[in-house]
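I need the structure of the sequence given here:
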Amino acid sequence: MGTPKVLRRVNDGTSLLSHHLRALAAVDPAEILVVLGAGAHQAQSLIPEGVKTILNLDHAMAMGRSLQTGLRAVDPHSNVAVVTLVDLTDTPAEIYPRLIENATDGVLARCTWGSVPGHPVMFGRNWISRAIDACGGDSGAKRLFREASDSVTLIEGGDLLTPGANGPFDVDTPAQAAARGINLPERNDGRP
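You can find the predicted model right below:
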């Protein structure tokens, strides 16, 4: 992407990180954990008070390592961990209450968008250690969801999408970011 994704900005100037934190805060979770890797020092200023930050020193090892780092930091008394990705820019905030309605120690859940599996996902306490073990590379916990497919609760969110959308759009390249109106952060000297 040329710059850490958390520092990219949506059209109103809000960082992708702040954009997601606003949606999560509306759910009133017990605790929000943010896993930071590349650009962590710049992103620290975007973290509101009360949000716990976890530093993933192995961020070059891909998404799986970030997921492991975050899941290891979940309070052992929490019933569930809900995981979302900063580069899914148009995840409707209304999907989080739907997930939380299904929160139990034994839940393994994922959102579907018009029946297409996607993010966010939710791990009940009983699944967190298995999710940590299943993480690898850029696939995150896909292996766990595949192996435990009979145990997965699907939470449909297609009705929450804007007309014509088929799920939260994953922004992985500068061209995709530009197409979605996601910009580089402004530098201190005013240049992008």
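
CA atoms for contacts and neighbours, from now on please.
OK.

what about Thr173, how many residues nearby?
12 (other CA atoms under 10 Å).

hmm, Gly39 is touching Arg8, no?
No - counting by CA atoms under 8 Å, Gly39 does not reach Arg8; the two are 10.8 Å apart.

more crowded one of these two?
The neighbour comparison of Gly39 against Arg8 (other CA under 10 Å) goes to Arg8, with 21 against 13.

does the more buried one touch Leu16 like I think?
Yes - if you go by CA under 8 Å, Arg8 and Leu16 touch, sitting 5.8 Å apart.

what packs against whichever strand in the chain runs longest?
Using DSSP state E, we find that the single longest strand of the chain is strand 116-124. Other helices and strands packing on strand 116-124, by 3 or more CA pairs under 8 Å, 6 or more residues apart in numbering; DSSP states H and E, are strand 80-83, strand 108-113.

what's the closest of those strands to Glu31?
strand 80-83 (9.4 Å; CA to CA).

isn't there a helix covering Val34?
No - going by DSSP: H, G, I helix; E, B strand; the rest coil, the assignment for Val34 is strand, not a helix.

let's compare: structure for the following, please.
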Amino acid sequence: MTRTTATTHEGPAGAAAVAGLLLAAGGGRRLGGRPKALLEHRGRPLVEHAARILAEGGCAPRYVVLGAASEEVRARARLPGCVLLDNPAWADGMGSSLRAGLAALVPGDASAALVTLVDQPRVGAAAVARLLAAYRAGAGLVAASYDGERGHPVLFAREHWAGVARAATGDRGARDYLRAHAPELTLVECGDVADPGDVDTPDDLPLLG
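The predicted structure is shown next:
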């Protein structure tokens, strides 16, 4: 595990905030075309749970990138305090949603973006808070790890946004960027507080229980 710098970022009482960026555009192709944002979790659309986790973990503002069935998501989901973004190119893969979200953040004041995925219902606020703590301690490029394996959430200080956006293609998201910048990456173990399993197929639906 390495750190990018010894600089300490300001905490919540200081200047810029860490924005939460939730990627929730997926159409659930392997789920028979059921948009992931609308999967039921504890009686409500899954996107509500994922957005709440960002708030509880300490992220503000919060941006939610929608794609498949975006109008239905807007109509059914209660997402107070969130900025909702439509990604018309959602079918091109996660990379397009990541680019759309980062582009929306650029004009704002956030000093970093913490990115989560809507289809990981057992990654909760504790994991988000751990990444924010690492950022406040000086790490500018941070990822959760599970038994040493890199996963989500991931956090990018503002200086990384342009490079992440350039590298984000297809369904690879930030993987290529993180691999290229491995010496700068701080891994934060979250396996004791979170389960990184994602809901991709019908066999994964028990994760929503």
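
overlay them and tell me the TM-score.
The TM-score (TM-score structural alignment, normalised by the length of structure 1) is 0.85; 175 aligned residues with a CA RMSD of 1.7 Å.

buried ones in whichever helix or strand comes after the longest strand of structure 1?
Next in sequence after strand 116-124 of structure 1, counting helices and strands by DSSP states H and E, comes helix 125-134. Residues 125, 127-128, 131-132, 134 are the ones in helix 125-134 of structure 1 that count as buried (16 or more other CA atoms under 10 Å).

so Ala93 of structure 1 touches Ala25, yeah?
No - with contact defined as CA under 8 Å, Ala93 of structure 1 does not count as touching Ala25 (9.5 Å).

more crowded one of these two?
When Ala93 of structure 1 is set against Ala25 and neighbours are counted by other CA under 10 Å, the residue ahead is Ala93, at 17 against 14.

quick one: the more buried one and His59 of structure 1, what's the gap?
26 Å (CA to CA, to the nearest Å).

do the same with Val35 of structure 1
Distance from Val35 of structure 1 to His59 of structure 1, by CA to CA: 10 Å.

hey, what's in contact with both of those two?
Each of Ser66 lies in contact with both Val35 of structure 1 and His59 under the rule CA atoms under 8 Å, 6 or more residues apart in numbering.

counting neighbours, go ahead and name the busier of those two.
More crowded of Val35 of structure 1 and His59, by other CA under 10 Å: Val35, with 19 against 16.

ok, for the aligned residue in structure 2 for Val107 of structure 1, nearest residue in space, not its chain neighbours?
Here Val107 of structure 1 is matched to Gly140 in structure 2, going by TM-score structural alignment. Once flanking residues are discounted, Gly140 of structure 2 sits nearest to Ala157: 4.8 Å by CA to CA, 6 or more residues apart in numbering.

quick one: what helix or strand has the corresponding residue of structure 2 for Ala25 of structure 1 in it?
In structure 2, Ala25 of structure 1 lines up with Ala55, judged by TM-score structural alignment. Following DSSP H and E, one finds Ala55 of structure 2 within helix 46-57.

quick one: that helix to strand 62-66, angle?
160 degrees (axes from the mean of the first three to the mean of the last three CA atoms, to 10 degrees).

for helix 46-57 of structure 2, name the packing helices and strands.
strand 18-24, strand 62-66, helix 125-136.
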